[in-house]
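S.K.: sequence and predicted structure, then a few things I'm wondering about:
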Amino acid sequence: MKQILIINRMNTDNFGDRIITKSMTNLFNDKNIRVKHADYIFSPEIPFEKYSWTKRATRYLKKIVYKLFCIKEVSKSDAVIFGGGELIASNGIFFSSFIQWNKIIKAVNKNCKCFLFSVGVTGDFSENKKGKLNQYLMDYKGIYVRDFGSQKKLSDLTNENPTKVDFTPDCVFSLCCEQTKSEDKLLLGITSLFRHNKQKK
């Protein structure tokens, strides 16, 4: 049986991202494809002064165990899909997580097909980060972003990449034409009922 690994923010409260994950899972299961899930974010380094040695050791152990889990699942997967969600970002933890995942894929399963699906792109990327993005995205079989802004940004960042950046709308974004004034553009965030009720308390 073929296996696909879906990588995104597993604990997100964004209902749209969760729907995308659920829909993809159901689609592949209907085609008799095994689906595994993994969290996109790798834990950041822990400052010495913040935790005791016991807590630091526990956190590092969990981090090592999680990386071993990631390596195992990537090695068994025929394809890896990143998405949905705002995963391609220039900030530290999101960018470093993208690089770490791609290093694992390159190291343990070079035949694995990679895709971005309904992702958001945000931030200002340095030339160094732009180069690293291109290095890995060059081999992606499909790149699909969730809004027009992300499509333009990623197209500009990867203008030498032969893989076209396509648009796949996310249900938490409204579609707007180019003539719409920026202040009139609507961004609608759909939050899970669990998170909504928790915030009301």
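M.R.: Yep, it's here. Numbers count the residues shown, from 1 in each chain.

S.K.: C-alpha only now, for contacts and for neighbours.
M.R.: Noted.

S.K.: can you give me the buried ones in the longest helix along the chain?
M.R.: Among all segments of the chain classified by DSSP state H, the helix with the greatest residue count is helix 53-76. Of the residues in helix 53-76, those scored as buried under the neighbour-count criterion (16 or more other Cα atoms under 10 Å) are 56, 59, 63, 66, 67, 70, 71, 73, 74, 75.

S.K.: export the residues you listed to TSV and tack on distance to residue 116?
M.R.: Below are the buried residues of helix 53-76 laid out as TSV (distance: Cα to Cα, whole Å):
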residue	distance to residue 116
56	33
59	29
63	24
66	22
67	21
70	18
71	19
73	18
74	16
75	19
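
S.K.: if we can go back for a sec, which strands and helices sit next to the longest helix of the chain?
M.R.: The criterion is 3 or more Cα pairs under 8 Å, 6 or more residues apart in numbering; DSSP states H and E, and the helices and strands that helix 53-76 contacts are strand 3-8, helix 92-108.

S.K.: report the next helix or strand after that helix in sequence order.
M.R.: Downstream of helix 53-76, the next assigned helix or strand under DSSP states H and E is strand 79-82.

S.K.: near residue 7, how many other residues are there?
M.R.: Counted by other Cα atoms under 10 Å, the residues lying close to residue 7 total 23.

S.K.: I misspoke; the intended subject was residue 79.
M.R.: The criterion is other Cα under 10 Å. On that basis, residue 79 has 21 neighbouring residues.

S.K.: use this one as the comparison:
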Amino acid sequence: LRDFAHSDRVTIPAELYVLADLSGCAAVAASSDDYLIPSCILNATVSGLVSRSIYDKKKLGADDFHGCVYYGQFIAHDLSNYFVDEILAATGHIRQEPKSSRDTGLSRHQLQHISQTLLHRIAERYSVSRQHYIKPGIGEATRVLLRREARLLLLQDSESEASLHLRWLAESRAVPVELCNDLPYCAVALIKEMHND
């Protein structure tokens, strides 16, 4: 950020800004709703050539927590502006001001409490040794089913249209699905634990 501020004369606070924050970790979030954000599974070529968040001790400073990678080598394949233009064209008929907010209105502290309670409960109920094997939310569950070896998919509502793709992915990969009506999120995926993790 310092380099960007110096080169472009724009100062951006060193805080996390996100579209959706289920767990209350970001400084600023547009929503705390659990919904699938397409770029969370489409990655850098529709996200300004910026990766998802990563933690790599070799690339981060001693005081850094998470970072991201800029993939300048893929500039010829960047579809970010096209992606945004297509979304705008598809949603142009929608009024500028929504009729009602879908956001839960919960405080960051409340969201953090809900998230931590869920992680502890799931870890205990399913004998999960480390919380990073628990991936709450539709976006994270989608990533697990696409890119990891999933152990189990938990769904809040087995008939929800929002989880249709998750049910299809789970079935196609022979991942068990369990209905869990008391989930605070639409979906939670458990990653299969490997002994060398």
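M.R.: Yep, it's here. Computed from a prediction, not measured in an experiment: that's the story for all the values here.

S.K.: overall similarity of the pair, as a TM-score.
M.R.: Overall, the chain-to-chain superposition scores 0.28 on the TM-score scale (TM-score structural alignment, normalised by the length of structure 2); 77 aligned residues with a Cα RMSD of 4.1 Å.

S.K.: now do the helices in structure 1.
M.R.: Read by DSSP H, structure 1 holds these helices, from start to end of the chain: 15-30, 53-76, 92-108, 127-137, 148-157, 193-200.

S.K.: return the most buried member of those helices.
M.R.: When these are scored by mean count of other Cα atoms under 10 Å, the highest mean neighbour count falls to helix 148-157 (a mean of 18).

S.K.: show me what that helix is packed up against.
M.R.: In this structure, helix 148-157 of structure 1 makes packing contacts with strand 113-122, strand 165-167, judged by 3+ Cα pairs under 8 Å, 6+ apart.

S.K.: what sits up against it?
M.R.: With Cα atoms under 8 Å, 6 or more residues apart in numbering as the test, helix 148-157 of structure 1 has contacts from 120, 121, 122, 130, 134, 145, 164, 165, 166, 167.

S.K.: just confirm residue 151 of structure 2 is within a strand.
M.R.: Yes: going by DSSP: H, G, I helix; E, B strand; the rest coil, the assignment for residue 151 of structure 2 places it inside a strand.

S.K.: that one: how many residues sit nearby?
M.R.: For residue 151 of structure 2, the tally of surrounding residues (other Cα under 10 Å) stands at 19.

S.K.: go ahead and confirm it touches residue 177.
M.R.: No: proximity of residue 151 of structure 2 to residue 177 does not meet the contact threshold set by Cα atoms under 8 Å, at 9.4 Å.

S.K.: can you flag the buried ones in the contacts of helix 148-157 of structure 1?
M.R.: Among the contacts of helix 148-157 of structure 1, those classed as buried by neighbour count (16+ other Cα under 10 Å) are 120, 121, 130, 134, 145, 164, 165, 166, 167.

S.K.: could you export these as TSV, including distance to residue 193 of structure 1?
M.R.: Supplementary listing: those in TSV, determined by distance: Cα to Cα, whole Å:
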residue	distance to residue 193 of structure 1
120	23
121	26
130	37
134	38
145	26
164	36
165	33
166	31
167	28
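
S.K.: I'd like the helices of structure 1 laid out as JSON lines, including distance to residue 114 of structure 1.
M.R.: What follows is those, written out as JSON lines (distance: least, Cα to Cα, whole Å):
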{"stretch": "helix 15-30", "distance to residue 114 of structure 1": "15"}
{"stretch": "helix 53-76", "distance to residue 114 of structure 1": "11"}
{"stretch": "helix 92-108", "distance to residue 114 of structure 1": "9"}
{"stretch": "helix 127-137", "distance to residue 114 of structure 1": "9"}
{"stretch": "helix 148-157", "distance to residue 114 of structure 1": "16"}
{"stretch": "helix 193-200", "distance to residue 114 of structure 1": "31"}
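
S.K.: of these, which approaches residue 85 of structure 1 most closely?
M.R.: Of all the helices of structure 1, helix 15-30 sits nearest to residue 85 of structure 1, with 5.6 Å by Cα to Cα.

S.K.: mind giving me the packing neighbours of that closest one?
M.R.: Contact here means 3+ Cα pairs under 8 Å, 6+ apart; on that basis helix 15-30 of structure 1 packs against strand 34-39.

S.K.: quick check: angle from the strand it packs on to strand 3-8?
M.R.: Between the axis of strand 34-39 of structure 1 and that of strand 3-8 there is an angle of 30 degrees, by axes from the mean of the first three to the mean of the last three Cα atoms, to 10 degrees.

S.K.: determine the longest helix present in structure 2.
M.R.: In terms of residue count, the longest helix belonging to structure 2 (DSSP H) is helix 108-125.

S.K.: can I assume residue 98 of structure 1 is in contact with residue 82?
M.R.: No: in this structure, residue 98 of structure 1 sits apart from residue 82 without contact. The criterion is Cα under 8 Å, and the distance is 9.2 Å.
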